[in-house]
Every structure is written in structure tokens, then in C-alpha cells.
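Engineer: got a sequence here, can you model it:
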Amino acid sequence: MTEGLDADVDGMDEVAERRDELAARVRTHAGQIARELAVLQGGDYGQESFDTDGGSWTVKYEAGDVQYLRFDPKSGSETYVVSSKQPPEPGPLETAMADYGNFVAAYNEYVRSFDGLLADVPDEFPEVESTAELVAERDRIVQRIREVGTAMAGELYRYDGEYGTYSTTVSGTRWELKWDGDAVSYLRVGGSDGTYLLSQYGPPSAPEVRRLADDVGAFVEAFNEHVDDLEADLSQVSLGEE
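Structural biologist: As a prediction, this is how the structure comes out:
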């Protein structure tokens, strides 16, 4: 009754070792294909599929290395020949490797299909116009606006305190100047989503400066009227008979 217990058990070490060796070689080889695909397609990650007589192969790559190589045979279950998990079982691996050469041939044919693709693409282009003169003029105008805004900020600081905002409507659009001390923080036109003629960041675009510059004078005039009104109000304050 115990004769079976005395029988030798065949080990799988040799098969597993051969499987692991083959899987490692495939990973290295498929890794070359993955790197070439990444270079060709110009991205850090992606995938490409190749059809053969035996089925379909899909290579997925990331950061120039193979993430997985999947074989989907025309009959039977798909096999991850290369993956980030465990290696494939020996039987499915053997089936896939019987078609691996066809996969490489399909990849090579895919690469060769791009031969001459860029041969007629021009590499001579028109000269690019410089924006230097336009930008210099834009900056000059913005600097003049900043000088005016700074002068207004200084007057507001002297009269209204350390910081605050002054706003008015010019041509139906809200203009708002914010000051901090005797410096202008921003001059914004058009509300919270409007254009910052002055700010702590970069200047506005040249078209925006052109669109709004003509109204800067009206904004200053409105401010001056505001100051005149304040002076008139103060002149009416009486401290009693002298």
C-alpha cells in the first residue's frame, strides 16, 4: 500500500530554469523593440500591435523600456510573454515563442514602411519676423502708464492710507487701480477677469495695450475730478469761527 510513497518525484527545477532563462532573453530582445518604438513615435509611453499568421502581438512601453509583450494566438488564451508580474507558464511560452520570429519580422516590416517618409519634407523655412521693435514700443507705453499709476498711488496713499483701491468707469468699462504704500500694485481694466495693464507679473500683450491706451487719459481725468471733489468737500469743513 505504501509503494507509491517510495517513488521519486520528478523536479521542475530544470524546466523552470529554462523558462526563466528564455523569458529573460525575450525581455532583453523585446526591450530593444520597445526603445526603437519610443524613439520612432516620439513619446515616453505607448503601445503598438503587430499581426502575424499565428495571432497578434502587442508591445507596451514606458520610459523607453518594455512594460509587457502580449501574444494573443488565433486559438487559445493570450499569454504575457513579458510582464511586470510572474513569468508565463512553460506551455504557453513555448507556443508563443514558436511565433516570436514572425512577430519580429512584422515589426521590421513596420519600421521599413517608413523608409523615405520624410524625403520630400522641406527643411527650409521663411525667416521669422522679430517682435523686438513692437515689444520695445509696448514696454515704453506701459512704462509711461506705470509712471502715471505710481503718481496716482502716491496721492491715494497720502490721502486714503497705506493701501486700497480706486475704481471708476471709462467708456462703460470698469478701471481699478490698487495701491500699496506709494506704489501701484495693479491697474486692471474689465473687472476680475479683465486685462492687467499694470501688475507685478509680465506686461499685457501689445494688442491689449493698443486697445486700452487711448482710455488711460480718460481714466486720469476721472481721477483728477475725484481729487477735485475731495478738495471741495474738505473746503466746506468748518472748524468754527476764528
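Engineer: from here on, contacts and neighbour counts on C-alpha atoms
Structural biologist: Will do.
Engineer: ranges for the strands of the protein?
Structural biologist: 45-51, 55-62, 65-73, 79-82, 163-170, 173-180, 183-189, 195-198 (DSSP state E).
Engineer: closest one to residue 234 among those strands?
Structural biologist: strand 163-170 (18.8 Å; CA to CA).
Engineer: please enumerate the helices of the chain.
Structural biologist: With DSSP state H as the criterion, the chain has helices at 13-41, 90-112, 132-160, 206-213, 216-235.
Engineer: second chain to compare with the first, below:
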Amino acid sequence: MTDWPDVDVADADAVAEQRDEVVAAVTDHAGRVAYQLARLQGGDYGQQTFTTERGEWTVKYEAGDLEYLRFDPNSGSETYVVSTKQPPEPEPLATALADYEAFVAAFNAHVDSLDGVLDDVSTDFPSVEPTDGVVAQRDRVLGRIREICDVIAGELQRYEGGDYGTFATRIEGTRWELKWDQDGTSYLRAGGSGGVYVLSQYEPPSAADIREYAPAFSGFVAAYNDHVEELESDLRTVSVDGTN
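Structural biologist: Take a look at the predicted model:
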């Protein structure tokens, strides 16, 4: 049996308890710094570094709460004074906290440097022009185009049958396609698969696109009428008594 030396083992609980009390106090105080920094930067999360004579302090926050406070001395290893992981060792903590007051002073100086920076910024902005007139004109043009397309869609559905279909043609080299379904016009697109949706179930085209393609819509309607004429001409040549 081994005879152990008759030496008492030091109790670390008292040191750890004191360390935890200090970290809790720093967390509370630096948390107020993090909150003010979050307000100043205007974001839910971020970080900023402040320089002192002895090193650099980095404050990181998330949702306005302190995420960590790190001290990186000019010489030696960095110390996470506050973190979501493990608490710091007592000796590095003491070294860091010897510079904590300088950190707070650096933060205060940063805030003071911004005081009055917006004093000369004018809020006398130009008036904003309403879009009511443009929107009304857009709706007027597109409403008429949709009205005509719905008529075409209805006629195509009567002729072709089925629940949906398309009619496509070229106007001055640009491909136009009308897709219809049971509810009428699904879309009217100019320019192929990567073109402009003059009519769709989503947002309307820009005013510039409407100005470009609306005049050519008459050509699309004329092409549809020619298509109907060709169909009627073909049917007129059909005889049920065996003669042409």
C-alpha cells in the first residue's frame, strides 16, 4: 500500500466561484456595451474591435445580446473574457481586466466621435412624384389587350377544343405566343421563351416594354384574323358529296 504525502489538496472551488462572479459582472456590463453598439450599427448581429495601448478588444453581438468579448494583448495569447463556451482561466482574466477600463473608454470615445456627425444632414428631400397616372395608363392599355386576347382565347377553345392551347405567330421577326386555358388568357409573350410577358398571371411589364410592344399587338391580332381566314378557306373546299 502506497503512503501518500500528508499534504492538503488545494480547494479550487473558491477561486472558480470568484472567477465566475467577476465574469458575470463583466458580462452584465459589456452586455450594455454590446446593446449600444447594436443600436449604433443598426443590425441584429455584428462585431467591432477597439484598440487600447495594451491590445485590442473585440465585441461580438447577436440580436442585441453579447456573444463574446475577446481581449488580444500586444504580446501573449488572446483571452475570451466572455464567451458562450468555457470561462477564462483566472490569470489571463486578471490580465485582461486590467485593461478593461481602457476598453470602455475606447468605446465611449468612439461614440463621442460620432456625436453631431448628422447635424448638417438635411431632411428636406425632394417631393416624390405619384405613379397614379402611369399606372392608370398601363392598366388601360393592358386591360384592352387582355380583353381582346380573352376573345381570341375563347374562339380558339371553341375551334380546337380541350382545356388549353397556344397560338403563335411572328410579327416583324418577333415571335408572339398566346397561351390560353379554361379561364381565358394564361399569358401573351413577345420574343420567345426569354421574351417579355405582355400579359401574365404575375407582375405587369414595365412601361418601356408596353410602349415597345403595344403598337405591334395590332399585327398579332391581324395575324390571328388571317389564321381564321385560312381555316375558313380550307373548310370551304371540303365537300360532303365527293366533289370539290
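Engineer: please state their TM-score.
Structural biologist: Superposed pair, TM-score by TM-score structural alignment, normalised by the length of structure 1: 0.96. Supporting alignment: 241 aligned residues with a CA RMSD of 1.3 Å.
Engineer: mind putting the helices of structure 1 into TSV with mean neighbour count?
Structural biologist: Shown next, in TSV, are the helices of structure 1 (neighbours: other CA atoms under 10 Å):
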stretch	mean neighbour count
helix 13-41	16
helix 90-112	16
helix 132-160	16
helix 206-213	13
helix 216-235	13
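Engineer: okay if I get the strands of structure 1 as JSON lines plus distance to residue 114 of structure 1 and mean neighbour count?
Structural biologist: Output for the strands of structure 1, formatted as JSON lines (distance: least, CA to CA, whole Å; neighbours: other CA atoms under 10 Å):
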{"stretch": "strand 45-51", "distance to residue 114 of structure 1": "15", "mean neighbour count": "17"}
{"stretch": "strand 55-62", "distance to residue 114 of structure 1": "19", "mean neighbour count": "20"}
{"stretch": "strand 65-73", "distance to residue 114 of structure 1": "22", "mean neighbour count": "22"}
{"stretch": "strand 79-82", "distance to residue 114 of structure 1": "27", "mean neighbour count": "23"}
{"stretch": "strand 163-170", "distance to residue 114 of structure 1": "60", "mean neighbour count": "16"}
{"stretch": "strand 173-180", "distance to residue 114 of structure 1": "57", "mean neighbour count": "20"}
{"stretch": "strand 183-189", "distance to residue 114 of structure 1": "53", "mean neighbour count": "22"}
{"stretch": "strand 195-198", "distance to residue 114 of structure 1": "48", "mean neighbour count": "22"}
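Engineer: could those strands be laid out in TSV, adding distance to residue 90 of structure 1?
Structural biologist: Listed next are the strands of structure 1 as TSV, based on distance: least, CA to CA, whole Å:
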stretch	distance to residue 90 of structure 1
strand 45-51	23
strand 55-62	18
strand 65-73	14
strand 79-82	10
strand 163-170	77
strand 173-180	74
strand 183-189	71
strand 195-198	67
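Engineer: nearest to residue 120 of structure 1, of the ones you listed?
Structural biologist: Per CA to CA, nearest to residue 120 of structure 1 of the strands of structure 1: strand 45-51, 26.2 Å.
Engineer: what's the mean deviation for the closest one versus structure 2?
Structural biologist: Compared with structure 2 after the fit, strand 45-51 of structure 1 shows a mean deviation of 0.8 Å (mean CA distance after the TM-score superposition for structure 1).
Engineer: chain center to that strand, what's the gap?
Structural biologist: 24 Å (CA atoms, centre = their mean, to the nearest Å).
Engineer: tilt between it and strand 55-62?
Structural biologist: Strand 45-51 of structure 1 and strand 55-62 are oriented at 170 degrees to each other (axes from the mean of the first three to the mean of the last three CA atoms, to 10 degrees).
Engineer: which residues does strand 45-51 of structure 1 contact?
Structural biologist: Applying CA atoms under 8 Å, 6 or more residues apart in numbering, the contact partners of strand 45-51 of structure 1 are 38, 56-64, 103, 106-107.
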